[in-house]
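K.L.:
the following block contains a protein sequence and its predicted model.
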Amino acid sequence: MSRATLARRFTDLVGEPPMTYLTGWRLTLAADLLRGSDEPSRPSPAGWGTERPSRSAVRSSAATG
């Protein structure tokens, strides 16, 4: 299956393109992890190197979304 076909089928099924869905999922995961964290420099398993970029991305997304 081609990437274009996969992307089209994914969008039809889920209602948004794969990268949009993935970005939202990562931001939700990061926000959940940040809510439970007291450590200022803990590495982020959501895909950012440390907690600071995670907080920045979540705040930015919340402000625009």
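P.N.:
The structure has been received and is ready for your questions. Since this is a predicted model, take the numbers as computed values, not measurements. Numbering: from 1, shown residues only.

K.L.:
CA atoms for contacts and neighbours, from now on please.
P.N.:
Noted.

K.L.:
what's the host helix or strand of residue 22 packed up against?
P.N.:
According to DSSP states H and E, residue 22 maps onto helix 18-35. Other helices and strands packing on helix 18-35, by 3 or more C-alpha pairs under 8 Å, 6 or more residues apart in numbering; DSSP states H and E, are helix 3-14, helix 51-64.

K.L.:
quick one: which of those helices is nearest residue 32?
P.N.:
Proximity to residue 32 (C-alpha to C-alpha) singles out helix 51-64 among the helices and strands packed on helix 18-35, at 10.0 Å.

K.L.:
adding another structure so you can compare the two:
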Amino acid sequence: MPRLSATPAAFTGGAGKSRTVTVTLTASAAGQPGVHHARLAVRTSTPYPAEPVSVTLNALPPASP
């Protein structure tokens, strides 16, 4: 996947709480037009696993002049 980043990259949350995370993709790093897939890994400090979040980028070809 092209450049993928999340903000905030780390945070502390309480049980049952939610947090909004902004995921940014840099389409110009894709190289080729098409559909690109990635998974955003989530790490926790609990004994329970966190499922990765699927991310899809639909990169379009450059517009013709």
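P.N.:
Nice, I can see it. Worth saying up front: this structure is predicted, and the values here are computed from it rather than measured.

K.L.:
would you mind reporting the TM-score between them?
P.N.:
Here the superposed chains carry a TM-score of 0.28, computed using TM-score structural alignment, normalised by the length of the first structure; 32 aligned residues with a C-alpha RMSD of 3.2 Å.

K.L.:
about what we covered before: okay if I get the helices and strands packed on helix 18-35 of the first structure as a markdown table plus distance to residue 22 of the first structure and mean neighbour count?
P.N.:
Output for those, formatted as a markdown table (distance: least, C-alpha to C-alpha, whole Å; neighbours: other C-alpha atoms under 10 Å):
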| stretch | distance to residue 22 of the first structure | mean neighbour count |
| --- | --- | --- |
| helix 3-14 | 11 | 12 |
| helix 51-64 | 13 | 15 |
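
K.L.:
so which of the ones you listed is nearest residue 24 of the first structure?
P.N.:
Closest to residue 24 of the first structure of those, according to C-alpha to C-alpha: helix 51-64, at 8.8 Å.

K.L.:
that closest one vs helix 18-35, what angle?
P.N.:
120 degrees (axes from the mean of the first three to the mean of the last three C-alpha atoms, to 10 degrees).

K.L.:
can you name every helix or strand that helix 51-64 of the first structure contacts?
P.N.:
Counting contacts by 3+ C-alpha pairs under 8 Å, 6+ apart, helix 51-64 of the first structure is packed against helix 18-35.
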